[in-house]
Every structure is written in structure tokens, then in C-alpha cells.
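Student: The amino acid sequence is not available; the structure is as follows:
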């Protein structure tokens, strides 16, 4: 039996020295030292030995087991080190090579403009509210005093989902929702996407962004409206900007006006950008809330009055950043966006 044990050690040591992977080592351990391994099988025959031989053979077996385990462990460590070395060689980094450029994202010019506008109005005491992009005809047209034969109601102008539902054509329905749900005084602005069949030139798009404001309280006048708009324009473009109000018509306000601002580039002196007029494109529409709109929302027009205004955020961004084609804002061309 001693010879068998020594032979097992000799063969095991010889095979271990040739091992090239940790998996092979594990197979060898199980083959020799496992529950059904060669050494274990030999030791099970110790019952056939005399009492004098058993302790001697047992000691030899324990020494052989330790020798094999020691050799397995040392070989395992050697193979691990070799594998680590090969991996490091394979994944070696050449520190002399330039690193990869880290490209950081930034605000889209439209999102930056929306955030800037909302912050201005927040500083002026307004609250920011939001509403759904799919609206009822009642909130989008009827409650806003829009005549049934108004061109904006035509299928050629508006995206209808059903006879009673549509993609909102402006953010004014948010004002209607607020006036129906809350009592005056109200001072809110709402920004979001709106939809119309409108792509006649490079300043119009079927999908665009609007911001609309509403103030309802006692004794609100046109003077309050004009001062609010003038303060807003100066906050947005600078103290040297001028505003110009021109009479206009909107179904939901009376009297109504359109507002121009002096040219951002020449500050009203006249240049190529403004065709020598000193004024930029029409920037927003505004007016005193029509009493009929207040009645539609359950607000007493004898007690309360107010004003509303709406502006195209895309147009603000175009004026602010000197963009001449609204489609550039939606094409997601990185060559364009990286300029901001």
C-alpha cells in the first residue's frame, strides 16, 4: 500500500507540472484527492492492514496529501500570475497616445430659451403651469370666444383627432383650464408645443412652441399690460431695447395689439438684419381679456379684468441667436447645435 501511495504522488506531481490551466488543476485535484479520488480509494483499504501498519500508512498518506495540495496551490498561483501578466500585456495602455475626447451635452437653444423665459416671469411674480397637447374644441376655440366660421377652425388649418378633440393650436387652453379651476387673482404663464398647418416660409413650422401669460385681478388695465411687456423685453434683450404696440384683432382679447421690438443687432439704428427699419420681426400678440371669455370661465367681468399675451418661443430663439430658418431648430444637425 505504501508503494501505491508513493506512486500516486509521483504521477500526480508529474501531471501537475504539465498543467496549463486552473481548470485542469481542479480536475486533477478531484481525480486524486476527491471523495472518489485515487488517494481516497487507497485509504479505504487501510482496514485490511494490521494495527501496527495503520498509523504508519496513515502518516505517509497525510504527507502525500499535503505534498500534492502544496504543489496544486503553488501551480495555481503560478498560473494565475501568468494569466494576469498576459492580460496586462494584452490590455496595456499606451500613455503616450492622446486620450478620447469627452463630449459634454448642453441645452438645446429652444430649451434654453424656454427656461430663460420662465425664469424671467417667475422673477416678475408669475406662476408656471402646464396643460395637455391634445385638447377639446371647447377649450381651444369655444371658450376663447372664437367664432364658428373663424379660419383657424378649418381642417386646412388645424390637426383634428375627432370632431371634439384636436392638437392644440396655441397654449391659450391652459389659461381656460386655470380660470375654470381657480379664482382670481391669477398671474400665470404656460409654455409648450402647439400645432398648425403652417409652413409657408422659413419662419413658420407645423409644430412650434408658444408661451402665453395671463393676469386676472381687479382694476387691471392696458397700462399694466404694456408695462409688463416692456419690462419683460428689457429683461430678455437688455435695457436699451424698445417696444412698439400696433393695433390688432384677436377673438379672445379686446383691445388687442401686436408688439415689435427694436433690432437686436443694431439697437434701432437700422441695419441689413432689419432692412434698415430698426425693428425686428413681430414678437408677440397681446390684449385685454374679452369679458365674454371671463364669463365662459365663470369669472365676473364686472368685478375682474385682465390681460393676456402670447409669443412664439421659436421666434424668440431665432431673434436671440440670429437664426434665419426655424427648421434648423428641429433638424438636430450637430453642426448647428454645437454652435450653442
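Tutor: Arrived safely. The shown structure was predicted, so the numbers you read here are calculated from the model rather than taken from an experiment.
Student: C-alpha only now, for contacts and for neighbours.
Tutor: Noted.
Student: name the helices or strands packed onto the helix or strand encompassing residue 76?
Tutor: Using DSSP states H and E, residue 76 sits in helix 53-90. Packing partners of helix 53-90 (3 or more Cα pairs under 8 Å, 6 or more residues apart in numbering; DSSP states H and E): helix 2-16, helix 22-33, helix 38-43.
Student: And the helices in this structure, which stretches?
Tutor: 2-16, 22-33, 38-43, 53-90, 109-123, 137-140, 172-181, 222-237, 291-296, 313-321, 334-337 (DSSP state H).
Student: got CSV for those helices, with mean neighbour count too?
Tutor: Output for the helices of the chain, formatted as CSV (neighbours: other Cα atoms under 10 Å):
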stretch, mean neighbour count
helix 2-16, 15
helix 22-33, 16
helix 38-43, 16
helix 53-90, 14
helix 109-123, 16
helix 137-140, 20
helix 172-181, 20
helix 222-237, 16
helix 291-296, 19
helix 313-321, 20
helix 334-337, 10
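Student: of those helices, which approaches residue 247 most closely?
Tutor: helix 222-237 (12.4 Å; Cα to Cα).
Student: helices and strands around the closest one, which ones?
Tutor: Using 3+ Cα pairs under 8 Å, 6+ apart, helix 222-237 is in contact with helix 109-123, strand 279-289, strand 305-312.
Student: what about versus this one:
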């Protein structure tokens, strides 16, 4: 690891479905965080590490801060997000262009006690039909707190991300690198495999069901040219199980095929994947069950 350079932690925070994971993936230049059009896809604090030259940026992807529906899972998500602000050097707060909501105010309150530099990223500018409305909106949100800078961006298209990252780099402290230069996350392949499966579930299933299921890797082992993975998809109720499996098992088969392809890209060899759907009654409002399933920030 380098003996000197600039290095630090950068939290990416915002309400659900504002594009935090998409931003992280684009900044890293590779996919790490799972994404979907549904809110609260991200459930865990996740580090994405980018090392270039004498700079190492450790991005912290966080669950979306949100109000309402305060079961154990939602409390966990908010706690994971706010805990991610502790010890960081820079915060990138992501909001959506022309779409300020009550949950953005909720994030603003959470940032009130943060003394580190905060950059405001105004995302999804590529989706604006009226570009003239952007400047007044930027002026309006820029006065909500003391930002070190405000960037209109598109995480999806990559607009203004080079400038955003250059600003981040200038704000980082002089420090030795905290991770090896070739490491890009703190998470294991086992964890990432579970996230890949969950992404396929979120994208394929209806609006509510993805929030009532989780994935647990039961077995993960690698041979020379083959990786064996066995995973359990946990649902809350008996009636949810046939939805995940689908008619004649077609839904589960499609999810497995899509997940296996992504896993093979991740591990660099063939993957033998087995999926099982099981019921754990009321798991997402049971803090003990959440801890058993890997939600460890409780």
C-alpha cells in the first residue's frame, strides 16, 4: 500500500430511489451495488474502493433514509444509513432534480449535526423536459444548508461525474491508503452473491413482495473451474412462496439463470447455483431474525 497520498471515506446519502447505488457504480467504473427502479433496494452499508494514482476514495453506499413503516427492517435501514455518516471525511447528498420531498427534509435534519464537508448532487438532470427550470431549483436547494459545492449530475449517463469526483478528491485528507490498491470492496463474494439474487428478485417481482423477502447463502465453495452456491430465499408468508417459484417453477428458474450469469462474471468461472424458497414468519419485524439473516447493524 502507498505510504502517502490522499485517502478518505465518502458517504453517499439520500432518500430512497434517488440514484445512490447507480452513482456509486458509475464512479467505480464497475457494478458493485445492486440497482432497481424500486425504492429501498439497498439494505446494507457497502464500501466501494477506488484507487487512482496517489488518491484512494472509499465510497460508502447507504440505504435510503425514509419516514413511515417503522418495522424492525425499516429501523435497521435508517440506522445503517445514519451510522454510515460517522467517521467519514466527505458527504455527497443526492437529491432529484425538481423533485424535493418530505423525505429530503428528513435527510436534511439527519445532516444537521454533521461537521464534515457536504456536497449536494442534484441527480437525474437527463430526465428533465424543461431544462430552464433547473437553475431556479439549484438556487433554491443550495441555500438549505452550507454546501461546499452543488453539482447537477446524471448518475445514469455520467454527466458531470468527473467534476464531482475531482471536488471529492480535493477535500480528502493526506493519508496512507487504507486498502490494497487492487481491492474494490470490503464485502465477500458470498455477500455479493446474495445481493445478486436479491436484485433479480426485486426486478422481477411485484411492488410489495421484494420488501418481504431476503436471501441467505447456505453454501459457497470454489473448485478450480467451478463454484457451488446454494441459497435460501426467505419469505414471510405461505402465500408468497408460490409467487416466487412461479407457474411450474418458471419464475424461480428465470431468477436463477439471470443470477448465475452475473455470478459467473464475478467469480470468473462456471457457477452451479441452487435456490430454495422457505418461509420465516414475520422475519422483517423480528430483530433477532434480522440479525440471524445478516442484518448486523441493529
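Tutor: Arrived safely, thanks for sending. Since the model is a prediction, treat every value here as computed from it, not as a measurement.
Student: TM-score them against each other, please.
Tutor: Their TM-score after superposition, calculated using TM-score structural alignment, normalised by the length of the second structure, is reported as 0.22; 120 aligned residues with a Cα RMSD of 7.0 Å.
Student: returning to what we had before: to residue 254 of the first structure, which of the helices and strands packed on helix 53-90 of the first structure lies closest?
Tutor: Of all those, helix 22-33 comes closest under Cα to Cα, at 86.8 Å.
Student: who touches the closest one?
Tutor: For helix 22-33 of the first structure, the external contacting residues (Cα atoms under 8 Å, 6 or more residues apart in numbering) are 8, 12, 16, 19, 36-40, 65, 69, 72, 76, 79-80.
Student: just the residues you listed now: which is nearest residue 229 of the first structure?
Tutor: For the contacts of helix 22-33 of the first structure, the nearest to residue 229 of the first structure is residue 80 (74.1 Å; Cα to Cα).
Student: Return the distance of residue 27 of the first structure relative to residue 67 of the first structure.
Tutor: According to Cα to Cα, to the nearest Å, residue 27 of the first structure and residue 67 of the first structure sit 17 Å apart.
Student: Next, count neighbours for residue 256 of the second structure.
Tutor: 19 (other Cα atoms under 10 Å).
Student: Which neighbouring elements make contact with the helix or strand containing it?
Tutor: In the assignment (DSSP H and E), residue 256 of the second structure maps to helix 250-267. If contacts are counted by 3+ Cα pairs under 8 Å, 6+ apart, helix 250-267 of the second structure sits against helix 189-204, helix 241-245, strand 270-279.
Student: Ranking the ones you listed by mean neighbour count, which comes first?
Tutor: helix 189-204 (a mean of 20; mean count of other Cα atoms under 10 Å).
Student: counting contacts, what elements does whichever helix or strand comes after that helix pack onto?
Tutor: For helix 189-204 of the second structure, the following helix or strand on the C-terminal side (DSSP H and E) is strand 213-222. In this structure, strand 213-222 of the second structure makes packing contacts with helix 189-204, strand 226-235, judged by 3+ Cα pairs under 8 Å, 6+ apart.
Student: For the last one, buried residues please.
Tutor: Of the residues in strand 226-235 of the second structure, those scored as buried under the neighbour-count criterion (16 or more other Cα atoms under 10 Å) are 227, 229-235.
Student: got the contact list for it?
Tutor: 194, 212-222, 241, 267, 269-281.
Student: got the angle between that strand and strand 213-222?
Tutor: 160 degrees (axes from the mean of the first three to the mean of the last three Cα atoms, to 10 degrees).
Student: that older thread, quick one: which of the helices and strands packed on helix 250-267 of the second structure is nearest residue 20 of the second structure?
Tutor: Of those, nearest to residue 20 of the second structure by Cα to Cα is helix 189-204, at 15.2 Å.
Student: if I look at residue 249 of the first structure, how far off is residue 6 of the first structure?
Tutor: Distance, residue 249 of the first structure to residue 6 of the first structure, using Cα to Cα: 109 Å.
Student: Please apply the same query to residue 128 of the first structure.
Tutor: For residue 128 of the first structure, the distance to residue 6 of the first structure equals 88 Å [Cα to Cα].
Student: Over to residue 194 of the first structure?
Tutor: Following Cα to Cα, the distance that separates residue 194 of the first structure from residue 6 of the first structure is 89 Å.
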